[in-house]
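Enquirer: Below are the sequence and a predicted model for it; my questions follow.
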Amino acid sequence: MKINPSYLYILFLSLVAAIGGFLFGYDTAVISGTISQVSQQFELSVIAQGWYVGCALLGSIIGVSFAGGLSDKYGRKKVMLLSAVLFSISAIGCAIASSYNELILYRIIGGAGIGMVSIVSPMYISEVAPSAIRGSLVSLYQLAITIGFLGAFLMNFQLLSIAETQLFKDSPLLSQVFHEEVWRAMLGMEIVPAFLFFIVLLFIPESPRWLVINNQIAKAEHVFTKLYTSAVTGKQKVEEVLKQADQTTESSWGLLKNPLVLKPVLLGMAIAILGQFMGVNAVLYYGPSIFEQSGLSGGDALYYQVMVGVVNVLTTILALFIIDRVGRKKLVYFGVSGMVISLLLISFYFYGSEMYGLPSLFLLILFLAYIFFTAISISAVIFVLLSEMYPNKIRGLAMSIAGFSLWLGTYLVGQLTPWFLENLGPSGTFLFFALMCFPYMYIIWKKIPETAGRSLEEIENYWFGKGIKNK
């Protein structure tokens, strides 16, 4: 029987889950506009300032460590609701924090929300999306992250503008939040998307594949029927998931002892952590200081960084439209090849800029090229692959393990990049990033199957030695 997905309904579910990505991006980026104010108000040392910036990463590692197990036991929807609550608590707590330690606590709580949503939102999308457009829909999550980054920058800019006006001056409380200590408003405004996320989550169903695995067959059939507009199709989808589940009777942790299952888990960990060492976070987080090392003023460096952010968003939109047509692996081959060339040229720029008098505009072009190739390949592909390459029964646990690797890599890059820049110099740092692209490319080429257009059950069959072949 022909399957006719209800595309508008599936798009609605995907957009709701993708709001988690916006919160991820906003919470991560909003901190940049508050550092100097918070440091001045609480008289922070350099170490304390670094802890204020990085403490959310600890929360993310904690959140991602528990999210998979919680989502396998209680469902994807409930964990997304929990993350919305954590984001809301963090936003309100940061806005009213009376001490540095309170502020750190609420930042860690928000980080836990980031860690949870970073694996559960794309996982939910992958489990409701038809195979033909699954890549594009999961990519909505990555797009939402980039929009969250820009949203935070724009909100910080707007609130700083308000602080220079007479608006809210008549109210002592509002005057404190929007004028004297505007960082409170910057962190507190996250309550708006967090509350919206919580409300709209109440109107979406639980993942039908999770319902099947947890023997809630009637509910699963109902959800599949809404997704595919046919009761017969709903029953067929349930039978397909049940048939696959019957082949794996072990528990989640028991399945990990199976070498055929452990293999994709280890491969997911590898591409998650390697992707962080290919330079993208160093460019996004340390871009202004890198530009300043090329001789730009602080203002020009920030302007260049905004352009980097815009290219990141626009390219992610492009990736969203082509990822299912081109395929995951071809995007990686194209994008990572371009990343290697861009990184090598950036390395050469810093090595020979003084010798050859290379203009700073040349560096901007190379950075924009690098961001283009990154956004259209590894950034667009990573959450798609991680959300679809694991067996149904252990998808939550496996994504927690991969997510832990991703956040560990993010933490290490954040800590090591200043050391790299100081000891290797910008030229050596970008050369190192270029070299790290090769093992990533090899794993995608030799070890990961092409998943575009394949159902989650077909992909699961691949790891068990039957069904689709690697491409």
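Expert: Arrived safely, thanks for sending. Since this is a predicted model, take the numbers as computed values, not measurements.
Enquirer: C-alpha only now, for contacts and for neighbours.
Expert: Fine.
Enquirer: what about the spatially closest residue to Phe224 that is not a sequence neighbour, neighbour count?
Expert: Closest residue to Phe224 apart from its sequence neighbours, by C-alpha to C-alpha, 6 or more residues apart in numbering: Gly234 at 4.6 Å. Residues contacting Gly234 under the criterion other C-alpha atoms under 10 Å number 23.
Enquirer: Return the residues in contact with Gly234.
Expert: For Gly234, the contact set (C-alpha atoms under 8 Å, 6 or more residues apart in numbering) comprises 220-225, 228.
Enquirer: between these, which is nearest Phe42?
Expert: Val223 (51.0 Å; C-alpha to C-alpha).
Enquirer: another structure for you, compare them:
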Amino acid sequence: MNSPGERVPGPDETSRPSGNARTLALTVCSAAIGGTFQYGYNISIINAPTSYIQGFINDTYLERWGIGLDTPEVTLLWTLIVSAFPLGGLVGALLAGPLAVHFGRKNSLLLNNSFLFVGAVLVLTCRMAKSFEMIILARFLVGMNSGVSMNVQPMYFGESAPKHLRGAVAFSSAVFTAFGIFMGQVVGLTALLGTEPLWAYLLASNALPGLIQLLTLPWFPDSPRYLLIDRGDREACVRALGRLRGGEAPVLEMEEMLQEQQQQQATALNSGSAASAQTPWSLFKNPDLRAQLRTVMAASSAMMLCGNDSIYFYASYIFLEAGIPPEKIQYATIGTGASELTASILSNLLIERVGRRYLLVGGYSLMCCWSVVFTVALTLQSRGVPGMAYLSLACVFAYILSFGLGPAGVTGILPAEIFDQAARPAAYMVAGSFMWISLLLLGMLFPFIVSGLGDFCFLPFLAVCLVSAVFLGLTLPETKGKTLAEITVEFDGKNGVKKERPDMQVDEPSREEYQLGKACSFTTLTQDPGPDFKNEI
């Protein structure tokens, strides 16, 4: 038995949830409900009121100019409304890095709600002002909110969680995104807010999750790594780490962060500049980070170009062909959101057991298979072959499940695990930019792909999934169970860098305690047998 001063936690103890796990879970929920939840929610709620908003555009134009718009003109203005969201997301992704560095991870998420509230006011007053342009501006601001949160939130989670929970906690961003999609579909039902008189309230309902975050997140600490390495405030770091761990700050975890701080200071000293966060341009110029950048850029682009969002486009048509009554299709569509939510929860349970690389490559490989089957089913369905509508229906759910199982969540974790503290904000800026540009291109090109290729419209997505599976399988090392130094050594080989990196002076039992791949999932955090929660906060 170890004495109090020599206590070494055992492996069983590290995977068992305790009071600190519940505090961390509440921090995650508070940040995510106003973070990546908003991304999923806002891409979902815009579908239900499409015809109502198009009618509002035409009526407003008729009242303003005395002449109505033709269908192509209404479609063009609707395209501007839809495209404003990814454009705002791109701007938000570029703002996320500077915000995270100057204001911190937590405060950036809180400030980010200002875009959301202004957008909600614009939507609620657009009818009174008789201006459809206010909807375009509102969707742009909502996109900015999503662009910031999609970058800052995974950064916040990755830096706040202990290593044996880091993958599962970071993957919870994907769980809340899928939950947002599902909730947006539910709230958009005609029985709730998906009606002509209430569509403005539907679009403004995203203010409620933002308000919940504003009321709850200030009670939780900022990222300990940000407080120590970026701000140099060791006392604040110790306090934050102690709260997140439910007691005193773990000595070994502090030593690890201090070593990373010293390494960054030494690197800055050797380069003759002050230790500060890097810029995207400095990442591109650094030959030691080229393999990491290629991996992140490819993964972020593939996540949007793989066709998962486009398959929702076919859902209503396939449900109708399968014999589902038109008035019931909205309820069947909710099943697609529920499928992605189920897959993300399952992946959250598997990520620390199976690993990041296998989930990512496996997800794209399965999507390749379903793309082939889906194309064959659509072709035979158009030729009147019986039963093909049901095969297409199965492909819709299988494709969404495969996406949620791997690419949806693993992609957002990668920058947090393969870049150090100084490079991480810039890496998320690059990843977010590629993601939003890809989403914008897909939204603009997909109608032309459908009209040009018809039943073969998913062949481009097959190519994207195949190339992504092969490329990431060859370039991405498994990060489960490895420290940042160990991951960097593997990338150094791909970058052609030959140099030795000092290993941390950590004894074996303690090293196991802080491994990234310790089998545990975020869903176990709430199952807490520990002491009364009130005493922890």
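Expert: It's in. Remember, it's a predicted structure, so these values are computed and weren't measured experimentally.
Enquirer: picking up where we left off before, the residue nearest to Phe224 of structure 1: helix or strand, and which one exactly?
Expert: Under the criterion of DSSP states H and E, Gly234 of structure 1 resides in helix 231-246.
Enquirer: Pull out the buried positions in that helix.
Expert: Across helix 231-246 of structure 1, burial judged by 16 or more other C-alpha atoms under 10 Å covers 233-238, 241-242, 244-245.
Enquirer: repeat for stretch 384-397 of structure 1
Expert: Judged by neighbour count using 16+ other C-alpha under 10 Å, the buried positions of stretch 384-397 of structure 1 are 384-397.
Enquirer: export those residues to JSON lines and tack on secondary structure?
Expert: Formatted as JSON lines, the buried residues of stretch 384-397 of structure 1 follow (DSSP: H, G, I helix; E, B strand; the rest coil):
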{"residue": "Val384", "secondary structure": "helix"}
{"residue": "Leu385", "secondary structure": "helix"}
{"residue": "Leu386", "secondary structure": "helix"}
{"residue": "Ser387", "secondary structure": "helix"}
{"residue": "Glu388", "secondary structure": "helix"}
{"residue": "Met389", "secondary structure": "coil"}
{"residue": "Tyr390", "secondary structure": "coil"}
{"residue": "Pro391", "secondary structure": "coil"}
{"residue": "Asn392", "secondary structure": "helix"}
{"residue": "Lys393", "secondary structure": "helix"}
{"residue": "Ile394", "secondary structure": "helix"}
{"residue": "Arg395", "secondary structure": "helix"}
{"residue": "Gly396", "secondary structure": "helix"}
{"residue": "Leu397", "secondary structure": "helix"}
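Enquirer: okay if I get these as CSV plus distance to Leu366 of structure 1?
Expert: Shown next, in CSV, are these (distance: C-alpha to C-alpha, whole Å):
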residue, distance to Leu366 of structure 1
Val384, 27
Leu385, 28
Leu386, 29
Ser387, 31
Glu388, 33
Met389, 33
Tyr390, 36
Pro391, 40
Asn392, 41
Lys393, 43
Ile394, 41
Arg395, 38
Gly396, 38
Leu397, 39
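Enquirer: Next, give me the two most distant ones among these.
Expert: Val384 and Lys393 (17.8 Å).
Enquirer: Tyr41 of structure 2 maps to what in structure 1?
Expert: Using TM-score structural alignment, the equivalent of Tyr41 of structure 2 in structure 1 is Tyr26.
Enquirer: So that match is in contact with Met155, correct?
Expert: No. Counting by C-alpha atoms under 8 Å, Tyr26 of structure 1 sits too far from Met155 to count as a contact (9.5 Å).
Enquirer: and those two? which has more neighbours close in?
Expert: Tyr26 (27 against 20).
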